[in-house]
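Asks: with the sequence up front, the predicted model follows.
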Amino acid sequence: MILTLSCPDRHGIVAAVSAFLLERDANISDAQQFGDASSATFFMRVVFEPADGDPEAAIRAAFAPLAERFAMDWTLRGSAPRRVMILTSKFDHCLADLLYRWRIDELPMQVTAVVSNHPREQIGHVDLGDLPFHHLPVSAADKPAQEAELLRLIEETGTELVVLARYMQILSDDLSRKLEGRCINIHHSFLPGFKGARPYHQAHARGVKVIGATAHYVTPDLDEGPIIEQDVERISHRDTPEDLIRKGRDIERRVLARAVRRHLEDRVLLHGTKTVVFED
């Protein structure tokens, strides 16, 4: 099981959590913590094996008074894989990479569906196998209805995480709010610079020496959600916008995969407009 928490920083938090698990004869296999001095906030992630016959519901109920005493914002999750829906458009590299990592058991998730605003035959060279696929075309006139259908699918399938794998549509403020903290986007730029459309062309016009990609949680503020993962690659004056796009595809797929995996493993804790990410 994985316990994550954040709370006002004070003495005794680690001792109290450790003592609680010891009393229940649980075995801690990994524990990480961080105290943010600027906000006096404490963060912790604990992986433990509960004692035989100690169900999650009982642990949760017993931990609640301790959590209340320390004013914790906390989660406790068992080993069941998260249910994930992947949204995409015509670009297939991020989708293909996520599905490959899922199939080799690198990403502990259950794919509930692949959704696109384009027909299946237009999504590159991806083998979807027997995964449920939904074509939800969208235009300015029918965007509210399309998003209502998308939200219905999310709720109907019990989806816990939505991944925008180069889904080239901007979610409405309303849908973004409903998915806050459980929707990850890959932006083909090193945010907060070069937001919006054609970021590689913007970067080329500015003569940048590195390009990057950013995986972040979706919020109503476009491309300004809490950042989970970023990476960069050096380029030169010889590189064309097409070279940047080619190199960028590789950065995008690995940045998104790392962000998704860290979310699935409960390594990402929200901290206002930022995140605390416990490395593996």
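Replies: Everything's here; your move. Numbers count the residues shown, from 1 in each chain.
Asks: C-alpha from now on. contacts and neighbour counts both.
Replies: Will do.
Asks: max-length helix in this protein?
Replies: Longest helix of the chain, by residue count under DSSP state H: helix 241-264.
Asks: for that one, the distance to its chain's centre please.
Replies: 13 Å (CA atoms, centre = their mean, to the nearest Å).
Asks: which strands and helices sit next to that helix?
Replies: Applying 3 or more CA pairs under 8 Å, 6 or more residues apart in numbering; DSSP states H and E, we find helix 241-264 packed against helix 93-103, strand 183-187, helix 199-206, strand 210-217, strand 227-234.
Asks: make CSV out of the ones you listed and add distance to residue 272.
Replies: Listed next are the helices and strands packed on helix 241-264 as CSV, based on distance: least, CA to CA, whole Å:
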stretch, distance to residue 272
helix 93-103, 28
strand 183-187, 16
helix 199-206, 26
strand 210-217, 12
strand 227-234, 11
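Asks: what's the closest of those to residue 16?
Replies: strand 227-234 (28.8 Å; CA to CA).
Asks: now for the closest one, which elements pack on it?
Replies: Counting by 3+ CA pairs under 8 Å, 6+ apart, strand 227-234 packs on strand 210-217, helix 241-264, strand 274-277.
Asks: winner for burial among the ones you listed?
Replies: Sort the helices and strands packed on strand 227-234 by mean neighbour count, taking mean count of other CA atoms under 10 Å, and strand 210-217 sits at the top with a mean of 24.
Asks: chain center to it: distance?
Replies: So, by CA atoms, centre = their mean, the centroid of strand 210-217 is 13 Å from its chain's centroid.
Asks: so it versus strand 183-187, what angle?
Replies: 170 degrees (axes from the mean of the first three to the mean of the last three CA atoms, to 10 degrees).
Asks: got the buried residues for stretch 197-210?
Replies: With burial defined by 16 or more other CA atoms under 10 Å, the residues of stretch 197-210 counted as buried are 199, 200, 201, 202, 203, 204.
Asks: could those be laid out in a markdown table, adding distance to residue 3?
Replies: Shown next, in a markdown table, are the buried residues of stretch 197-210 (distance: CA to CA, whole Å):
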| residue | distance to residue 3 |
| --- | --- |
| 199 | 38 |
| 200 | 40 |
| 201 | 43 |
| 202 | 42 |
| 203 | 41 |
| 204 | 44 |
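Asks: presented hereafter is structure B, for comparison with structure A:
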Amino acid sequence: MSVETIVEMNLKQPGNKIENRGRLLVKCPDKPGIVSVLSSFLLKHDSNIIESSQYSSDPENGTFFIRIEFHCENLMKKSKQMELDFKEIAANYSIDYYFAYGNERQRTAIFVSKEPHCLMELLWEWQNGDLDTDIVVVVSNHEDARGLVESFGIPFHYIPANKDIRKQVEEEQIRLMEDYEVDLLILARYMQILTSDFVSHFQNRIINIHHSFLPAFIGARPYERAFDRGVKLIGATSHYVTNDLDEGPIIEQDIERVDHRDDVIDLKKIGSRIERRVLTKAVKWHLENRIIVEGNKTIVFH
């Protein structure tokens, strides 16, 4: 089944009226009347609010965040004028904002090494129509996942990688991302460290899954280290990638209880289940524009 066929199937899911669905994300200094201003703006443009979530870091001198999902007939014909009209509001209230539209599907690349469980979860969710994106390419430093990926009709690129050839590898990867016009990169257990040059090309657009409940056991072999420490809880963390290893803004985390009966193999099996669901949630929330990055933290509107 090809990428195009699956995309067409996904767009035909019941109730998927994407052409008239919009999202508005706002960040600004908190002050009275902002919600009223935003609501009045949408009303003026004949838009009906479907979902609204907001947060203030401090009602007196804090920052206000809001995500509004709305329906508007003939939205794509009106969108340019809406954004033009919103500029004046943004200037008056010092608003950082972002409009997203339901029919503008993001193009996603997945990077993977040898362990396929996170990759498989993402492909299943995508095939079922539960991941609102076009997975346009999978990149790996091993050949192990080629058969799986190509069975979905997705291009697979094998690019051997190690620290000695990292610069030329990343140059090839960046070129590949540009060729495929990629919006989002997912590191689905891609076991290579990315350089600052690579990360700078995709700021807040690389999502990683770390097989540890960060900030515990940063770096390699976390399950072995957790076992040696005798932990009673293990977890996984999905975060945006920054130049600080495993210290980017956290999107989602989860845990499960373990005990002295569980050896390293058991911990890895339990951990893989956690990794799959944590990464999938983080990717879905990013694709649904539910995340605002604030410094090294995230505001996530579930």
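Replies: Right, received. Where do you want to start? Keep in mind it's a predicted model, so treat the numbers as computed, not measured.
Asks: which among the helices and strands packed on helix 241-264 of the first structure is found nearest to residue 76 of the first structure?
Replies: That would be strand 183-187 among those, by CA to CA, at 19.6 Å.
Asks: give me the mean distance between that closest one and the second structure.
Replies: Aligned to the second structure and superposed, strand 183-187 of the first structure gives a mean residue distance of 0.2 Å (mean CA distance after the TM-score superposition for the first structure).
Asks: helices or strands next to that strand in the packing?
Replies: strand 161-164, strand 210-217, helix 241-264.
Asks: make it 6 Å
Replies: On a contact count with 3 or more CA pairs under 6 Å, 6 or more residues apart in numbering; DSSP states H and E, strand 183-187 of the first structure meets strand 161-164, strand 210-217.
Asks: mean shift between the shortest one and the second structure?
Replies: On the superposed models, the aligned residues of the second structure are on average 0.3 Å from strand 161-164 of the first structure, with distances taken as mean CA distance after the TM-score superposition for the first structure.
Asks: run through who's touching stretch 6-24 of the first structure.
Replies: Applying CA atoms under 6 Å, 6 or more residues apart in numbering, the contact partners of stretch 6-24 of the first structure are 40, 41, 42, 43, 71, 72, 73.
Asks: tell me how many other residues surround the residue mapped onto residue 50 of the first structure from the second structure.
Replies: Under the alignment (TM-score structural alignment), residue 50 of the first structure maps onto residue 72 of the second structure. Residues lying near residue 72 of the second structure (other CA atoms under 10 Å) number 19.
Asks: and for residue 87 of the second structure?
Replies: 12.
Asks: and it, what pairs with it in the first structure?
Replies: Checking TM-score structural alignment: residue 87 of the second structure goes with residue 64.
Asks: SS state for that match?
Replies: helix (DSSP: H, G, I helix; E, B strand; the rest coil).
Asks: which part of the second structure matches the helix or strand hosting residue 29 of the first structure?
Replies: Assigned by DSSP states H and E, residue 29 of the first structure belongs to strand 27-36. Residues 48-57 of the second structure are matched to strand 27-36 of the first structure when aligned by TM-score structural alignment.
Asks: one step back: and the longest helix of the first structure, which stretch of the second structure?
Replies: On the second structure, the counterpart of helix 241-264 of the first structure by TM-score structural alignment is residues 264-287.
Asks: now what about that stretch, what contacts it?
Replies: Here stretch 264-287 of the second structure makes contact (CA under 6 Å, 6+ apart) with 118, 209, 236, 238, 251, 252.
Asks: map residue 133 of the second structure across to the first structure for me.
Replies: Aligned partner of residue 133 of the second structure by TM-score structural alignment: residue 109.
Asks: I figured that match hits residue 79, correct?
Replies: No - assessed by CA atoms under 6 Å, residue 109 of the first structure is found out of contact with residue 79, at 10.5 Å.
Asks: looking at the two, which is more packed in?
Replies: residue 109 (21 against 9).
Asks: so how far is residue 85 of the first structure from that one?
Replies: Distance of residue 109 of the first structure to residue 85 of the first structure, computed by CA to CA, to the nearest Å: 10 Å.
Asks: what's the answer for residue 48 of the first structure, then?
Replies: As for residue 48 of the first structure, its distance to residue 85 of the first structure is 28 Å (criterion: CA to CA).
Asks: one more: residue 13 of the first structure?
Replies: Distance, residue 13 of the first structure to residue 85 of the first structure, by CA to CA: 36 Å.
Asks: between the two, which one's more packed in?
Replies: Using other CA under 10 Å, the more surrounded residue of residue 13 of the first structure and residue 85 is residue 85, with 24 against 19.
Asks: quick one: secondary structure of that one?
Replies: strand.
Asks: quick one: contacts for it?
Replies: Contacts for residue 85 of the first structure (CA under 6 Å, 6+ apart) come out as 111, 112, 113, 162.
Asks: report the buried members of these.
Replies: Burial by neighbour count, 16+ other CA under 10 Å: within those this picks out 111, 112, 113, 162.
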